[in-house]
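>>> Pasting a predicted model and its sequence here:
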Amino acid sequence: AEIANIGRMFQGTTPDNSGVLGHYWNTYYKIIERSNALIRSAETIKGIDEAKRIQILSEAKFFRANSVFILYRTFNNIYITTEPTNFENAFNLINQVTPADEIFKLVKDDLAFSITNLPWTNTQVGRITQGTARHVKAEVALWQSDWAEAKLQAEAVIDPTLVGGPAAVHTLVASTGNVFRGDQNHKEALWNIQWKVLVNGTPHKINFNLMPNYAENMAGSKYTIEQSGRGFSWLTLNNYLRNLLAADPNDTRIKGNYYIKDYVYNDAATIAGATAAPYLPVGVPKNLGDKIARTDHDEFGSTAASRNNFFIRLNAGCKKYFPDDGNPTVDNQTKNIMVYRLAETFLFAAEANMMLGNIGTSGDAATARTALGQLNAVRKRAATTALSAITLQDILDEQARELAFEGKRWYMLKRTGKLYDYIVDHAGYGAPGDLALENAAVNTKTGVAHDNTPANPFTYRNDARRGMKAHFVNWPIPTNIKTLLGPSYPQNTGY
């Protein structure tokens, strides 16, 4: 339930109710601390093979840079040290944050070292490569509005020959249906965490959180691999994202490749029970493969219970985290997780080129190195129509369609100064900007009574719209973390 509580802003809004956020703080600081120790040891140890020394330094500096960058984007008020923890400094109190310019210098210096020394490919899947480091450096440049650097680094990942590297190291998977198939160790993956049963970590509940419970109390339906297993609807697609995906009827991402919106009868043993009411059409025998429909599971139903049932059991879900060979009846699944992938790099490059005025035309190939060529490479892969003009809004929309539920959206909206407005307008379910309580009669944005239509529906789980404050763009430093810092260490503004 934590994912729902954070999403609805029942938690994570004050230092005292943000203990769960401490996991982010502790995890990334632990990575930084261990990276510091590895770097110091690799720099000073005697008798080590020089190639191994460089590999250790390159990987450790990447992990330090990546962790610092995540902490800065998330918490803002962070402190950074490059000193390994020892008996002399372990109990030093920290009273000052590190200035942003020093943070960015460390991140860029570490990434530059990694880029210089990491290989483009690695026979050990899951290891960091030069492409991974360049991808992160491109995003760092976007945060600093350094469009030329962002273009350089992103396009180097897309085509390493531009910087003297080998050809065809990274390519977009040809079909959206194959991006999240199998182990995902394909050429689109820039960093794919290898999550193996009984080897690396424990099974996770990401899929369970992101899929609805479509087979619960549902005649003719059972949990299957094809429909991405069992879920509990803690966090599913809202109408804002569904509308973006519906903008082009050919978009393959919403047709069961990234997301699934239609659930079908698939259980011959119980399908006879779906003939009578409340199953629609009433009195008509259902066939395997027919879309499930019920009068009491209706997004625009006349009762709150009917609408609630729809969101729990039949709303669109994200299937990116269900393994091809998973057990569809259990909560926990084991699947590799792509942290960075090339589709995002294309969007980085498109944004940088747009800002530099390198717009291009709708007919440009990705190799043209123009904003439209790069944005449309992602769109064409999803079978959507190529755009002939480009704005930041186009990039934001495409980022939502392509990368939803991959941990990217908060940072993108924060970087572009749109986080507060987007949460107030679109969090949860409802018409844009409608802050009405669930089942309330009137749309607060327009003053018009809800008519229970796609354009003006009753709201659902839109608490974050009402709870959002401008200072929430930076997470609070949790009380259990703050008490371990010095008495003068500053909390983020507003908390």
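Looks like it came in fine.
>>> hey, let's count contacts and neighbours off CA atoms from now on
OK.
>>> ok, the residue lying closest to N358 once chain neighbours are set aside - contacts?
Taking Cα to Cα, 6 or more residues apart in numbering as the measure, N358 lies nearest to T370, with 5.4 Å between them; neighbours along the chain are not counted. When contacts are counted by Cα atoms under 8 Å, 6 or more residues apart in numbering, T370 touches 350, 353-354, 358-360, 364.
>>> how about 6 Å then?
Contacts here follow Cα atoms under 6 Å, 6 or more residues apart in numbering; on that basis T370 touches 358-360.
>>> Distance-wise, check it relative to K52.
Relative to K52, T370 is positioned 39 Å away (Cα to Cα, to the nearest Å).
>>> so where do the strands sit in the protein?
When assigned using DSSP state E, the strands of the chain occupy the ranges 189-193, 259-260, 317-318, 337-341.
>>> Could you identify which of those is most buried?
Each of those was assessed for mean neighbour count using mean count of other Cα atoms under 10 Å. The highest is strand 317-318, with a mean of 29.
>>> Please name every helix or strand in contact with that one.
strand 259-260 (3 or more Cα pairs under 6 Å, 6 or more residues apart in numbering; DSSP states H and E).
>>> just checking, what packs against the strand it packs on?
Checking 3+ Cα pairs under 6 Å, 6+ apart, strand 259-260 ends up next to strand 317-318.
>>> Now do the strand it packs on: everything it contacts.
Counting contacts by Cα under 6 Å, 6+ apart, the residues outside strand 317-318 that touch it are 210-211, 236-237, 259-260.
>>> with the residues you listed in mind, which one is nearest to L71?
Using Cα to Cα, L210 is the member of these that sits closest to L71, with 24.8 Å.
>>> got another, please set it beside the one above:
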Amino acid sequence: MKSIIKIVFAVVLTSLVACNDFLTEYPISEVGVDNYLKNDDEIETAVIGIYSGLQDVVQQEYAILEMRSDNAGTRSGVGDWAQFESFTLITTNSVVANYWNACYSTLYRTNLVLASIENVVDPTKKQQFEAEARFVRAYIHFNLVRLFGSIPIADRKVDEGDLEGYKQVEATEIYTFVEEDLMFAIENLLSRDQITLGRANKETAETMLAKYYLKFKEYDKAKTLIQAVIDRGNFSLVTNYEDIFYQELGNEIIFPISFIDDNTDNSQSYSYYFLYEQGSHNYATDNMINLYESSPGINGEDLRYTTNIVDQRGERQGCGKFLSVSNNIRLSGNDYVHTRYTDVLLLYVEAVIGDSFQTSDATALGYFNAIRQRAGLAEIQNITSPTLAAERRKEFLYENKRWFDLDRTGNLEATITNFMNSQGLSFDKRHLLLPIPQRELDTSKGQLDQNPGY
């Protein structure tokens, strides 16, 4: 995040630490004894530590969610990174192992807060802290179950040596757990206008639960949640698409995972790895380029194309959405944009279409065309499911939504198969799930089973 980050966390609730301390209060190993937290201050510090954990979770998520789709790959096509685009993942892939570890480390932090929550004296803080922890717990489980399938459920604090904590449970149980945590979060989180940007809010939880319901074709439930976000009136589309990412903290951002320029503890490195010199991770595929160029704007290119894909050494395929201005390019402050209002509006359209092929619903068209107009595209009078999918792809390139969009709409296997075939490569549906990291299998003493085909 740019220099404006200096005021982001100035006031969180009514008594949170100063902004410069928000993400530097952790590690929690310096507070509490016997692996529990004893008072409001210690638990508040631990809540901050959850967000610090989320920073680790999203550092390399682009490899798993973008480079494994038809959106992006690598320029160099070598190393652990290339395994994602070629679907040649092995069980010792370091990116997958690091992702798993970051997820479960953050889940430990959420459950440490929840195990200590009765020690919070202030009832308002107690409600907020529990809701934040359960939101993050739901978010990570929702990702893990869609990526790995059957996984250990982190529904309690699991300490070293507790082999029961390695036990895998069926995906259906994980999904039920996610829904329960998200429902609690919705009931107890503050709205976006009541809490500083960078901490979980009600609208983020509502949007995530809406995606959950859309996955299971519960369209009315999803539409009700999305309508609640819209009706609350806390968000709007910014005029200039590029400003979403380079004039941060605008009214379109619902929930970012925040980073700070040139800060050894709270900067991110993904902007660095998107550079040509570092292998051009998230290098747009020809398929993605063709999608943009097949629908030029009224006065030229789709304006999202201009922002998202930039020239790197004579090749217009580089990621342009997170170009850092930090003094140290390895310590970038560009935020991970987890949820923004455009997503909400397009999810409304998705809920309206439901199991149908198309819609001409006036409200859905209004939302859809507002997004197209900002991109410099002409209005349309009818929205089909393929049109919606293409619009989401162009709008959210590099924002790690493509894989889950395809999964949610039931188009994942067919789309990836067709894409790989177009590259002269084959695709086996066993690769729809990631491999359980080998080091986790080795330390689980037989509690973990590898996914089929690995």
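Alright, I've got the coordinates. Only a predicted model underlies this, so the values are computations on that prediction, with no experimental measurement involved.
>>> related to what we said a few turns ago, compare the strands of structure 1 and give me the one nearest L71 of structure 1.
Comparing those against L71 of structure 1 with Cα to Cα, the closest turns out to be strand 337-341 (15.7 Å).
>>> what about the closest one, how far off from structure 2?
Once superposed with structure 2, the aligned residues differ from strand 337-341 of structure 1 by a mean of 1.4 Å; criterion: mean Cα distance after the TM-score superposition for structure 1.
>>> Any buried residues in stretch 35-45 of structure 1, and which?
For stretch 35-45 of structure 1, the buried set under the neighbour-count rule, 16 or more other Cα atoms under 10 Å, comprises 35-39, 42.
>>> Equivalent analysis for stretch 233-252 of structure 2, please.
Taking 16+ other Cα under 10 Å as the basis for neighbour counts, the residues of stretch 233-252 of structure 2 that come out buried are 235, 237-238, 241-242, 244-246, 248-250, 252.
>>> In JSON lines, list those along with distance to C103 of structure 2.
Formatted as JSON lines, the buried residues of stretch 233-252 of structure 2 follow (distance: Cα to Cα, whole Å):
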{"residue": "F235", "distance to C103 of structure 2": "29"}
{"residue": "L237", "distance to C103 of structure 2": "31"}
{"residue": "V238", "distance to C103 of structure 2": "32"}
{"residue": "Y241", "distance to C103 of structure 2": "31"}
{"residue": "E242", "distance to C103 of structure 2": "30"}
{"residue": "I244", "distance to C103 of structure 2": "27"}
{"residue": "F245", "distance to C103 of structure 2": "25"}
{"residue": "Y246", "distance to C103 of structure 2": "28"}
{"residue": "E248", "distance to C103 of structure 2": "26"}
{"residue": "L249", "distance to C103 of structure 2": "26"}
{"residue": "G250", "distance to C103 of structure 2": "28"}
{"residue": "E252", "distance to C103 of structure 2": "27"}
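>>> which ones are touching K215 of structure 2?
Under the criterion of Cα under 6 Å, 6+ apart, the contact partners of K215 of structure 2 comprise R408.
>>> what do you get for V169 of structure 1?
With the criterion set at Cα under 6 Å, 6+ apart, V169 of structure 1 makes contact with nothing.
>>> How about L89 of structure 2?
Applying Cα under 6 Å, 6+ apart, the residues contacting L89 of structure 2 are Q83.
>>> ok so, going back, S326 of structure 2: which of the buried residues of stretch 233-252 of structure 2 is nearest?
S326 of structure 2 has its nearest neighbour among those in Y246, at 12.6 Å by Cα to Cα.
>>> Map that closest one across to structure 1 for me.
In structure 1, the position corresponding to Y246 of structure 2 is occupied by R181, as judged by TM-score structural alignment.
>>> List the residues that contact its match.
Neighbour list for R181 of structure 1: empty [criterion: Cα under 6 Å, 6+ apart].
>>> mind running it again at 10 Å?
Contact analysis of R181 of structure 1 by Cα atoms under 10 Å, 6 or more residues apart in numbering lists 257, 320-324, 335.
>>> ok, back up a step: want to throw the strands of structure 1 into a markdown table with distance to A133 of structure 1?
Compiled in a markdown table, the strands of structure 1 are given as follows (distance: least, Cα to Cα, whole Å):
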| stretch | distance to A133 of structure 1 |
| --- | --- |
| strand 189-193 | 9 |
| strand 259-260 | 29 |
| strand 317-318 | 28 |
| strand 337-341 | 10 |
